[in-house]
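K.L.:
Using only what follows, build the 3D model:
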Amino acid sequence: MTISHVTDQTFKANIKEGLVLVDFWAPWCGPCKMIAPMLEEIDSEMGNKVTIIKLDTDENQETTSAFGVMSIPTLILFKDGKAVEKVIGYQPKEALTDLISKHVSF
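P.N.:
Next up, the predicted model:
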């Protein structure tokens, strides 16, 4: 799978089914750039268990403020449209995979 970019308009449609990790980021954010390759790895390793999407906070203020995102990167994990976990700042890959694994239904 590939990580897709969403907007305020497409956000809700992209989180309504299954497990979705949303990366709230901005192009100028250093830690966001550091976390991006890790998200690519998680995406290829966890494949169909989780969908990863990115939302540019500068261009999508409505969704950003709706979820109380004050600093980036912020990662919010949604399960069937409901936020179940939220982490702020750079996280090691293991922390992210553990966070996702807690919510994977087998």
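K.L.:
all contacts plus neighbour counts: C-alpha atoms, from now on.
P.N.:
Will do.
K.L.:
If you count neighbours, what's buried in stretch 32-45?
P.N.:
32, 35, 36, 38, 39, 42, 43 (16 or more other C-alpha atoms under 10 Å).
K.L.:
The last one contacts residue 53, doesn't it?
P.N.:
Which is residue 43. No: if you go by C-alpha atoms under 8 Å, residue 43 and residue 53 don't touch, sitting 9.8 Å apart.
K.L.:
Let's see this one next, to set against the first:
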Amino acid sequence: MLKELVKEEFTQDIAKGAVLVDFYSSTCSPCKMLAFILKDIEKTLGDQVTIIKVNFEENPDLIEEHKVEGYPTLVMFKDGEELSRKSGLQQKPVIIKMIEEAL
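P.N.:
Model (predicted):
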């Protein structure tokens, strides 16, 4: 499942199961490329992982809380605990490995 962040639901959304969070900026070219990769991954693994997109500009409190220093940044959560983090544009095999390690 791929969804845009609803701020009030963030903590609830990451609390259960495997959740990949994409911290992105709408003006960032690598972020736009990553969005296509994530849509492709969602088609393949959508029933096993939730992917949440968090807009950097609209959510400064979440950016600070999760110590995100740049974009794009992917953070993999399992039952609310951060398992791994990757900054910059990542290729599909790297992202799939992050997800598989959380399953």
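K.L.:
For the two chains, what TM-score is obtained?
P.N.:
Scored against TM-score structural alignment, normalised by the length of structure 2, the superposed chains reach a TM-score of 0.95; 103 aligned residues with a C-alpha RMSD of 1.0 Å.
K.L.:
Please, which helix or strand holds the residue in structure 2 sticking out farthest from the centre?
P.N.:
Distance from the C-alpha centroid of structure 2, by C-alpha atoms, centre = their mean, peaks at residue 27 (17.1 Å). Of the helices and strands defined by DSSP states H and E, none includes residue 27 of structure 2.
K.L.:
repeat for the one 10 residues further on
P.N.:
Element membership of residue 37 of structure 2, judged by DSSP H and E, is helix 29-45.
K.L.:
Give me the contact list for the helix or strand that that helix is followed by.
P.N.:
Sequence order places strand 50-55 as the next helix or strand after helix 29-45 of structure 2, per DSSP H and E. Residues from elsewhere that reach strand 50-55 of structure 2, judged by C-alpha atoms under 8 Å, 6 or more residues apart in numbering: 1-5, 18-26, 38, 42.
K.L.:
same thing with stretch 7-18 of structure 2?
P.N.:
Contacts with stretch 7-18 of structure 2, where a contact means C-alpha under 8 Å, 6+ apart, come from 19, 48-50, 59, 76-81, 99, 102-103.
K.L.:
Report the secondary structure state of the residue nearest to the spatial centre of structure 2.
P.N.:
Centroid check for structure 2 by C-alpha atoms, centre = their mean gives residue 21 as the closest residue, at 1.9 Å. The assignment at residue 21 of structure 2 comes out as strand when based on DSSP: H, G, I helix; E, B strand; the rest coil.
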